[in-house]
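got a predicted structure plus its sequence, pasted below:
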Amino acid sequence: MLTAMTKVKSVLLAGLIIVGFAAQTGKAHAASTEVLTVAGGCFWCVESDFEGVKGVKEVVSGYTGGTVSNPDYRQVTGGGTGHYEAVQIQFDPAQIDRDQILSMFMRSVDPTDAGGQFCDRGDSYRTAIFYNGDAQKAAATKAKAEAEQELGQSIVTPILAAQNFYPAEAYHQDYYKGTKLIVTRFGPKRQSEAYKRYRASCGRDKRVKELWGASAPFVGKH
């Protein structure tokens, strides 16, 4: 009987150890990912920029900052929802920190433009940084101050408390590398080619280069 009880206790103890290890692993996994939410005009472009950055795990296009629940693309770009086209950047802080992400973000947009970004005009295309917690707020404030000092111009990008983030429709995700054939003003094009034409014609990289010069992290990479 003693031997049987000892075996039972051993099995229970092993089970508790496994559960504890799994819980610790889960916590470690959660701690290895941080999410920053930013708005930089067309979310296709911001997604394209950051998905190639080492340490970035995923970038999701979506809508945030407004008052309408579960908005769609037409509602947001049509105005009146208060939402921005935005992205959530999921990254590993052990490989790249929030200061680096935010510095790169500021130098990938025109933060002096309050009316939109490049050829895309209207409230949904404005820039913004949405913080979650004091540490992100401090990092955003620092990034904005450094950008303002480097440019010698007033930065209009607001720093806002994070709100509900609504992922955009499936066809917007990874649009820049899509293979679907679509009809555009340039004629029938694969999504990836249409995206490149759009980005060039919108003047995004040209304007960013004018503003930031060699500090622009993504110019020439598309």
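That came through, no problem. Residues are numbered from 1 along each chain as shown.

from here on, just use CA atoms for contacts and neighbour counts.
Fine.

so which bits of whichever strand or helix holds Arg207 are buried?
Using DSSP states H and E, Arg207 maps to helix 204-212. Buried residues in helix 204-212, counted by 16 or more other CA atoms under 10 Å: 204-209, 211-212.

let's have these in JSON lines, adding distance to Ile101.
Formatted as JSON lines, the buried residues of helix 204-212 follow (distance: CA to CA, whole Å):
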{"residue": "Arg204", "distance to Ile101": "19"}
{"residue": "Asp205", "distance to Ile101": "18"}
{"residue": "Lys206", "distance to Ile101": "21"}
{"residue": "Arg207", "distance to Ile101": "20"}
{"residue": "Val208", "distance to Ile101": "17"}
{"residue": "Lys209", "distance to Ile101": "18"}
{"residue": "Leu211", "distance to Ile101": "18"}
{"residue": "Trp212", "distance to Ile101": "16"}
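
another structure for you, compare them:
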Amino acid sequence: MKQRAIFAGGCFWCMVQPFDEQPGIYSVVSGYTGGHVENPTYEQVTTGTTGHTEAVEIIFDPEVVSYKDLVELYWRQTDPTDAFGQFQDRGDNYRPVIYYLNEEQKEIAEQSRQALQESGRFDQPIVTQIEPAQTFYPAEMYHQDFYKKNPSNFARNHAKRAAFIKENWDK
């Protein structure tokens, strides 16, 4: 039976590839969630006035990859100490959020966040929010699979994130 996960971790272009390459993943869709505007456009979301975050919706097979595994992978793509965006992407629409779809996902996310805080990996508090999922709106088609369609532009956008991951997660 397929399940859903929704994560916001800055620019959605950079959040697709790590999940897309995992076994048990059916799809990873870039989109918007958490705001108050129906069917927002990229241009609207980037103004920071819609309340939406750029996010990815992951459809996965829990028999192959667990939600807990996805949360652990999520942490390794983000700076969980930065509440005001991620890397070069600044603003509320880039804030890190784990959106849960049920109480089990909420519990897994909260336990994982607590374990990360207690691990001492970061000197600063873990500020990633854990919020109930709202309607997920897929982004425009030109945003889907961006890393495959525009590898050089993706690499430029991903550079700061990749450096952070290497320094903080690849130890």
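Right, received. Where do you want to start? Quick caveat, the model's predicted, so the values are computed rather than measured.

fetch the TM-score of the aligned pair.
Here the TM-score for the pair of chains, by TM-score structural alignment, normalised by the length of structure 2, is 0.95; 169 aligned residues with a CA RMSD of 1.1 Å.

if we can go back for a sec, in structure 2, what residues pair with the helix holding Arg207 of structure 1?
Matched against structure 2 by TM-score structural alignment, helix 204-212 of structure 1 falls on residues 161-169.

show residues contacting that stretch.
Outside of stretch 161-169 of structure 2, the residues within contact range by CA atoms under 8 Å, 6 or more residues apart in numbering are 76-79, 87, 121.

measure the counterpart of Glu21 of structure 2 in structure 1 to Asn164 of structure 1 for me?
Aligned by TM-score structural alignment, Glu21 of structure 2 pairs with Gly52 of structure 1. Counting by CA to CA, to the nearest Å, the separation of Gly52 of structure 1 from Asn164 of structure 1 is 26 Å.

next one: Ser69 of structure 1
For Ser69 of structure 1, the distance to Asn164 of structure 1 - CA to CA - is 8 Å.

same question for Asp110 of structure 1.
25 Å.

which one of those two has more residues nearby?
With neighbours defined as other CA atoms under 10 Å, Asp110 of structure 1 and Asn164 compare such that Asp110 has more, 26 against 13.

tell me roughly how far the helix holding Arg207 of structure 1 lies from structure 2 on average.
After superposition onto structure 2, helix 204-212 of structure 1 sits on average 1.6 Å from its aligned residues (mean CA distance after the TM-score superposition for structure 1).

with distance to Gln44 of structure 2 and secondary structure added, can I get the contacts of stretch 161-169 of structure 2 in CSV?
Formatted as CSV, those follow (distance: CA to CA, whole Å; DSSP: H, G, I helix; E, B strand; the rest coil):
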residue, distance to Gln44 of structure 2, secondary structure
Arg76, 29, coil
Gln77, 25, coil
Thr78, 24, coil
Asp79, 25, coil
Phe87, 21, coil
Arg121, 36, coil
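
filter these to the buried ones?
By 16+ other CA under 10 Å, the contacts of stretch 161-169 of structure 2 give 76-79, 87 as buried.

all strands for structure 1, in order.
Using DSSP state E, the strands of structure 1 run over 34-40, 56-64, 84-91, 116-117, 120-121, 127-131, 159-161, 165-167, 181-184, 187-190.

of all those strands, which one is nearest Val8 of structure 1?
Comparison of the strands of structure 1 against Val8 of structure 1 by CA to CA identifies strand 34-40 as nearest, at 41.4 Å.

by how many degrees do that closest one and strand 56-64 diverge?
50 degrees (axes from the mean of the first three to the mean of the last three CA atoms, to 10 degrees).

same for strand 34-40 of structure 1, what does it pack against?
On a contact count with 3 or more CA pairs under 8 Å, 6 or more residues apart in numbering; DSSP states H and E, strand 34-40 of structure 1 meets strand 84-91, strand 127-131.
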